[in-house]
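**Student:** Give me a 3D structure for the following:
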Amino acid sequence: METVSDDVLVEILVRVADAVALFRCAATCKRWRGLAADWPKGARRPSSLIGFFQGQPEPFIMHPPPVLSPFIPAPLSPLGPRRRFLVVSIPEAGSSMDRAVPLASRSGLVLVRLGSQEWTGMNSMVHLAVCNPLAGTSQLLPPLEPSRPFSDKSCCGAILSGEDYCSDEQKRFTVGSSTFFKVLIINIIEWTGHSIYLRTFSSTEPSWSAPRKCKNPVVGKQQTHFSAVVCRGKARWLFRNRLDICTLDVNVGTGDVSTTKILLPMYLRVCELYDEPRLGATTDRRLSLNFLHRACLRIEIWTSEGDEDSIDGTANWLPDHVIELQKPHKTQIDNARCMCVGEKSGTLIIKDSRGNMYVADLETGTMEEVTARLCDPVSTAIPFEIDWPGFFVSPLAAGSIKCTKSGEAVLGLARSFGE
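**Tutor:** Have a look, this model is predicted:
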């Protein structure tokens, strides 16, 4: 194989079927591992959707969180098709880890809220932890005293990792090797006119920041998408009311908070044929909005025009392309709605009126059903993605792949997800 050029090998690697096959290629030799890590521009997305966490139906603070949140592997996941549970071990947290509810996930990290059998109700301190299933490690965060009774339904979380603070060239060597992270929590207080408070915690700081009141992007009755998208140096949450669609933007570097009104045609904002828009990102790091047509299984993707930031707090968006989804053979899908977007893997998790679940690929339009892997009806879903090229150059992968035989390195990830 030494006679084959690197260019030819790269063309082969970008066409492998799934993460398991890519892992086995990377385990072949040091040369192949380096090529797998040096992902070419213009190739398909280097990140994979490993699966998604199934949220609880009614996540109010007055009820204790359930015992473990199910993890549903995606099609072709290296974990296989069997439903699993996130295994988190924090000695100082004690039995509270028996009730760990995922709030957000990004770059292989998972933010979870911890509960216990001794639930004290509305004024409980909030205990959070950041877990790294790849490394099998977890870190308990300082207790967070809520500015109001804490509720998952009024709380949005986001995780920033070391790669979010690096240039494109540096990111390749940062993924999987940096232990730095930053947690952003925004709490929405409905009875005071939907006031929003921001709290942050960094792995380099000893405590949480003081609550910071933010301007609400929209007024009146509103809907909030709890999953943040990190793009072009900002963490962004989508807010909307009957007529307006806006984002709340937190600058990754400075912590400055701003709002941006998204200008779109009226039919996209009020037409009931479309599901709620979902914020995402394209392969070239442009912010995108995904509109799912409920009946036609068609996705309209709009992207920001140039730099989405503007002096007057507005942003023009343009239609990018339309994807016709290909439903599984002999499958009837009615009243489809999007549960979440895999920001880096280019996937959508879709649910129909019967409670069936599907994973859709935004590049190919293919849909695969995962309903059989569920244990209860799904009301919320949190995607878990891994950037494989970055992982291959990390110290964690170096040790795993060195002793790999026929893809055994994948089992290291599986150990973090129990039966």
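**Student:** going forward, measure contacts between C-alpha atoms and count neighbours the same way
**Tutor:** Fine.
**Student:** For residue 249, which non-adjacent residue is closest in space?
**Tutor:** Spatially, and ignoring its direct neighbours in sequence, residue 249 is nearest to residue 236 (4.6 Å; C-alpha to C-alpha, 6 or more residues apart in numbering).
**Student:** Would you mind finding the longest strand in the chain?
**Tutor:** strand 314-324 (DSSP state E).
**Student:** Residues in contact with that strand: which ones?
**Tutor:** Here strand 314-324 makes contact (C-alpha atoms under 8 Å, 6 or more residues apart in numbering) with 260-264, 297-305, 308-309, 362, 365.
**Student:** now stretch 170-185
**Tutor:** Contacts for stretch 170-185 (C-alpha under 8 Å, 6+ apart): 37-38, 107, 155-163, 166, 198-204, 387, 389-391, 393-396.
**Student:** Among these, name the buried ones.
**Tutor:** 37-38, 107, 155-163, 198-202, 387, 389-391, 393-394 (16 or more other C-alpha atoms under 10 Å).
**Student:** quick one more, to check against the first:
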Amino acid sequence: MPPARRRRLASRRASKRPRRADSSSHGGAEDDGTPLTDEILVGIFAGLPEMADLVRCAATCTRWRRLVSSEAAFICRTPRPWPAGRFVRRLALGFFHRDAAAGPRFTPTASAARSRLPGLLQPNVLVERLNALVERPENGPRLVASRNGLIVADLRRGRRDRAIKLCVCNPMTGEVDVLPPLSGEDGLGRYACTVLTADDHDQTSDPPPPAYRVILFYNTCRSNTAFRSYSSEDGVWSPETIRGERLGKKQMGVGVTRTSVVVYGGKVACWFAKNAVLALSLNTLLPQVLSRAFVDGNTILGVSPPPGRRLCTIQMIFEAPTGYWPRRVALRVSKLNRSIHQGQEEDEVEVIQVEQHLPADVTTGQLRWFCEKSGVVLFTAGCSHGRSEVYALSLDKKEVEKIASHEAGGGGGGDPWENLHGYEMDRVAYLATLGVGYRTGG
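**Tutor:** Predicted structure coming up:
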């Protein structure tokens, strides 16, 4: 058919099609051939049961790509978990760490830096908002949890301030929600917390889960362990629930107050404590201390690669070269059996060698964080002349990437990666990134 005739037929068909009220703002370039309005399409997208369906819709045409990415917050109100047994490596964007002079700082991975994600790669906006919430920024804020695209920060001014003052932040949007302060009769000491979102539920949840939920546990002055939860929908803390015996100071040490993973379909949150795993049922807030022959020290909790996604411990093995034996640096991944009780089933163990990915002058190593959705382990390596580097290891692909390096004498003392928290996108942020090329003209 001659080009002129094709243009006339196309013009005739377009004149018979109902005009959308909201298509004029896009210059007609997004015409997808359907008479449905943006509102109807977004409602259809919100009812799709799988994340893969939404990604396919975004890839269909320019208009659908815009709607999926710009209306991601509304679409994701329906609980829609990631496909079972999968790691999505692109979700790991980098890590936050504490800068003694300026509070939290964000360091992106190379892939995140190339993607030019709006908001997240401008960490000064978030830092300024957090520092504005405390009277003495040099004493805070301190990050205490990071999951599903949200981070939780402690806003207390100093150690003498016994009331817990938390806020929940979304680095992708810069939103900061300050939670009501908590304080007991004699104040609250060490505590641990985690944050849950709709990513931890499935589409059968009834009623629909809130935007986020913070779980907090701590020791009371009466030799017990107490639990509270905060729901973004209710805006208040639940009453204090006393469960079990008081955890010792060693169990409530640094390890249990930093990292956590959620397993068994969002039903159980786990922390690594002193030679044990603390498992908390999120439905009943019933805790269980799982005592085993766990290796203390350079060990963190994680989730094994597919298939299975089982709870596992990750231990770093660092052996310096001696005589004819070369240096050995490896990660020992132990998949725990489902019952997690000692003696019923042998754990599956995998050893991942990483020494070939590290410089020759690396002398020490320390595990820092595990990213649940992407299966990325963050660890630091100490080098000669005081240099310290941060690496990311993908458990499923066995790939290692250097993220950051700090030279001795660069200002400040102590650990340059203090209070390191890995950061991953949630479903809303992931869908929003699908429209980055659309908005930037890429």
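**Student:** Would you mind reporting the TM-score between them?
**Tutor:** Once superposed, the chains reach a TM-score of 0.67 (TM-score structural alignment, normalised by the length of structure 1), with 347 aligned residues with a C-alpha RMSD of 4.4 Å.
**Student:** hang on, the earlier thing: my guess is the residue nearest to residue 249 of structure 1 meets residue 230, correct?
**Tutor:** Yes: contact criterion C-alpha atoms under 8 Å: residue 236 of structure 1 and residue 230 qualify, at 6.2 Å.
**Student:** What's residue 158 of structure 1 aligned with over in structure 2?
**Tutor:** In structure 2, the residue paired with residue 158 of structure 1 is residue 194, using TM-score structural alignment.
**Student:** Show the end-to-end separation of stretch 319-338 of structure 2, please.
**Tutor:** 31 Å (C-alpha to C-alpha, to the nearest Å).
**Student:** Buried by neighbour count, from the contacts of strand 314-324 of structure 1: which ones?
**Tutor:** 260-264, 297-304, 308-309, 362, 365.
**Student:** quick one, helices of structure 1?
**Tutor:** Counting by DSSP state H, structure 1 has helices at residues 6-13, 19-26, 30-37, 168-174, 266-270, 388-392, 395-402, 410-414.
**Student:** Among those, single out whichever gets nearest to residue 225 of structure 1.
**Tutor:** helix 266-270 (15.2 Å; C-alpha to C-alpha).
**Student:** tell me which residues in the closest one are buried?
**Tutor:** 268, 269.
**Student:** on contacts alone, who are the packing partners of that helix?
**Tutor:** Helices and strands touching helix 266-270 of structure 1, as assessed by 3 or more C-alpha pairs under 8 Å, 6 or more residues apart in numbering; DSSP states H and E, are absent.
**Student:** among the helices of structure 1, which is the most enclosed?
**Tutor:** helix 388-392 (a mean of 24; mean count of other C-alpha atoms under 10 Å).
**Student:** Centre of the chain to that helix, how far?
**Tutor:** Relative to the mean C-alpha coordinate of its chain, helix 388-392 of structure 1 is positioned 17 Å out (C-alpha atoms, centre = their mean, to the nearest Å).
**Student:** again, but for stretch 401-419 of structure 1
**Tutor:** 22 Å.
**Student:** and if you look at stretch 281-297 of structure 1?
**Tutor:** Using C-alpha atoms, centre = their mean, the offset of stretch 281-297 of structure 1 from its chain centre is 15 Å.
**Student:** Now check structure 2 for the residue matching the residue nearest to residue 249 of structure 1.
**Tutor:** Checking with TM-score structural alignment, residue 236 of structure 1 has residue 270 as its match.
**Student:** ok, the counterpart of residue 153 of structure 2 in structure 1 - contacts?
**Tutor:** Following TM-score structural alignment, the counterpart assigned to residue 153 of structure 2 within structure 1 is residue 112. Residue 112 of structure 1 makes contact with 100, 101, 102, 103, 104, 128, 129, 130, 131, according to C-alpha under 8 Å, 6+ apart.
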